[in-house]
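> following is a predicted model, sequence given first.
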Amino acid sequence: MTKALIVIDVQESFRTRPDWAEVSNPDIVGQVNRLVDLARAENDLVVWVLHSEPGSGGPFDPASGHVRLLDGLEPREGEPMLTKTAHNAFTTTNLQQTLTVRGVRDVLISGIRTEQCCETTARVGSDLGFGVTFVTDATATMPLKHWRTGAVMSTSDIIERTECALAGRFASIATVGELTGSSLTGS
């Protein structure tokens, strides 16, 4: 086993927020499941990661009941389920050890938010020496409001910026179709 699919924060917490109505990829579960099927068929590791903010009282507080995978995602026995409290999936988990012990050298990144937890995980993974493939259409994000001007960055602009920042520096960029050899977008 030299590859792993990392599924980051595809969790109910996001669906409880008002900005979910503007999500860039309403079929995130379908796209992630296509990658999960591919990884399992190739005997690659699938790692599930959830974001948690204990004591925050918000949707990422485990007490809310929303820190769980979105319906339709089904981890199998033996697939690690990690809980993080940082933006990337490495810093507050044993992800690096989990991958290293299993001989993983390359990771595929998928999940929610494209520019936040997914991008940050890709950057850290690259810095740790992993080959990183960022599967943009298996990520999702919502529009971002500029903290000072109030201008709103669209999801397509966020995705384009993320791909530009990562490509050739921290990751290769791929689509689900390119990886699965299919042009289908959701089944």
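That came through fine.

> alpha carbons only for contacts and neighbour counts from here, please
Noted.

> helices or strands next to the helix or strand Leu35 falls within in the packing?
Following DSSP states H and E, one finds Leu35 within helix 28-41. The elements that helix 28-41 packs onto, with contact taken as 3 or more CA pairs under 8 Å, 6 or more residues apart in numbering; DSSP states H and E, are strand 3-8, strand 45-51, strand 106-112, strand 131-140, helix 176-180.

> mind redoing it with 7 Å?
strand 45-51, strand 131-140, helix 176-180 (3 or more CA pairs under 7 Å, 6 or more residues apart in numbering; DSSP states H and E).

> any buried residues in it, and which?
Residues 28-36, 38-39 are the ones in helix 28-41 that count as buried (16 or more other CA atoms under 10 Å).

> what about Gly58, neighbour count?
By other CA atoms under 10 Å, the residues close to Gly58 number 16.

> what about the nearest residue to it once chain neighbours are set aside, distance to Val7?
Spatial nearest neighbour of Gly58, excluding adjacent residues (CA to CA, 6 or more residues apart in numbering): Ser64 at 6.9 Å. The gap separating Ser64 from Val7 is 21 Å, by CA to CA, to the nearest Å.

> try it against this one:
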Amino acid sequence: MQALLIIDMQKEMQHRIDSGRDHVDPQAPARIAALAAAFRAQGRPIIHVRHRDEDPASPFHPLAPGYPAMPCAQDRDGEPVFLKRTSSAFASTDLQAHLHARGITDLVVTGAVAGFCVNSTVRAGADLGFRMTVVRDAVLGFDLPSDRLSARTVFDVTMALLAADFVEIVDAASILSA
């Protein structure tokens, strides 16, 4: 069985975009919303992952304005929400057990951030035997200003490394038309 996995689409991502931070892909939230609507219409599972940090100074602290889900990633109708404290959604949650208990073997991955939590989660999922598909144009990527790496460079290298050995990379249109 296949499920949609939405990673870390929290308001902090929108705050980064609104602040002018170099990023890829500004249409990702709309594509995530479209994918979620399609999965819901077909009765297929959607799983949400959010980052939670207990440090009060963190934008992912539960009381921080960046913590809530973006509108495109609001959970509905009992869709599970896993709160992680690590980069990988598998390392600090019971996501793996949840997937196995429901017979979910394939994950369609969207969300943020390409070079970090999406990357870590996808690699861990592949290592655990899940079939991982990344929806390239439904993933946000940001720059690494301290290393003077553009968002496009980080994103393209991340996708290329994932495609080389871990996952299938597709566009939202191919999932929506399937």
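Perfect, I can see it now. The structure presented is a predicted model; accordingly, all values stated were derived computationally and were not measured.

> report the TM-score for the pair.
After superposition, the two chains reach a TM-score (TM-score structural alignment, normalised by the length of structure 2) of 0.91; 177 aligned residues with a CA RMSD of 1.9 Å.

> any chance of the helices and strands packed on helix 28-41 of structure 1 in a markdown table, with distance to Glu115 of structure 1 too?
Shown next, in a markdown table, are these (distance: least, CA to CA, whole Å):
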| stretch | distance to Glu115 of structure 1 |
| --- | --- |
| strand 45-51 | 15 |
| strand 131-140 | 9 |
| helix 176-180 | 18 |
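
> can you add mean neighbour count and distance to Arg169 of structure 1 and give these back as JSON lines?
As requested, these are arranged in JSON lines below (neighbours: other CA atoms under 10 Å; distance: least, CA to CA, whole Å):
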{"stretch": "strand 45-51", "mean neighbour count": "23", "distance to Arg169 of structure 1": "24"}
{"stretch": "strand 131-140", "mean neighbour count": "24", "distance to Arg169 of structure 1": "10"}
{"stretch": "helix 176-180", "mean neighbour count": "15", "distance to Arg169 of structure 1": "20"}
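
> residues near the alignment partner in structure 2 of Leu166 of structure 1, how many?
Leu166 of structure 1 maps onto Leu162 in structure 2 when the alignment is built from TM-score structural alignment. By other CA under 10 Å, the residues close to Leu162 of structure 2 number 19.

> mean shift of the host helix or strand of Leu162 of structure 2 relative to structure 1?
Using DSSP H and E, Leu162 of structure 2 falls within helix 151-165. Mean deviation of helix 151-165 of structure 2 relative to structure 1 after superposition (mean CA distance after the TM-score superposition for structure 1): 1.4 Å.

> and that helix, what's buried?
Residues 151-156, 158-159, 162 are the ones in helix 151-165 of structure 2 that count as buried (16+ other CA under 10 Å).

> just checking, what packs against that helix?
Secondary elements touching helix 151-165 of structure 2 (3+ CA pairs under 7 Å, 6+ apart): strand 23-24, strand 141-142.

> now the residue of structure 2 most remote from its centre: how far from Val139 of structure 2?
Ranked by distance from the centre of structure 2 (CA atoms, centre = their mean), the top residue is Arg148, with 23.9 Å. Distance of Arg148 of structure 2 to Val139 of structure 2, given as CA to CA: 21 Å.

> spatially central residue for structure 1, please.
The centre of structure 1 sits closest to Gly111, judged by CA atoms, centre = their mean, with a distance of 2.3 Å.

> which ones are touching that residue?
With contact taken as CA atoms under 7 Å, 6 or more residues apart in numbering, Gly111 of structure 1 is in contact with 7-10, 118, 138-140.
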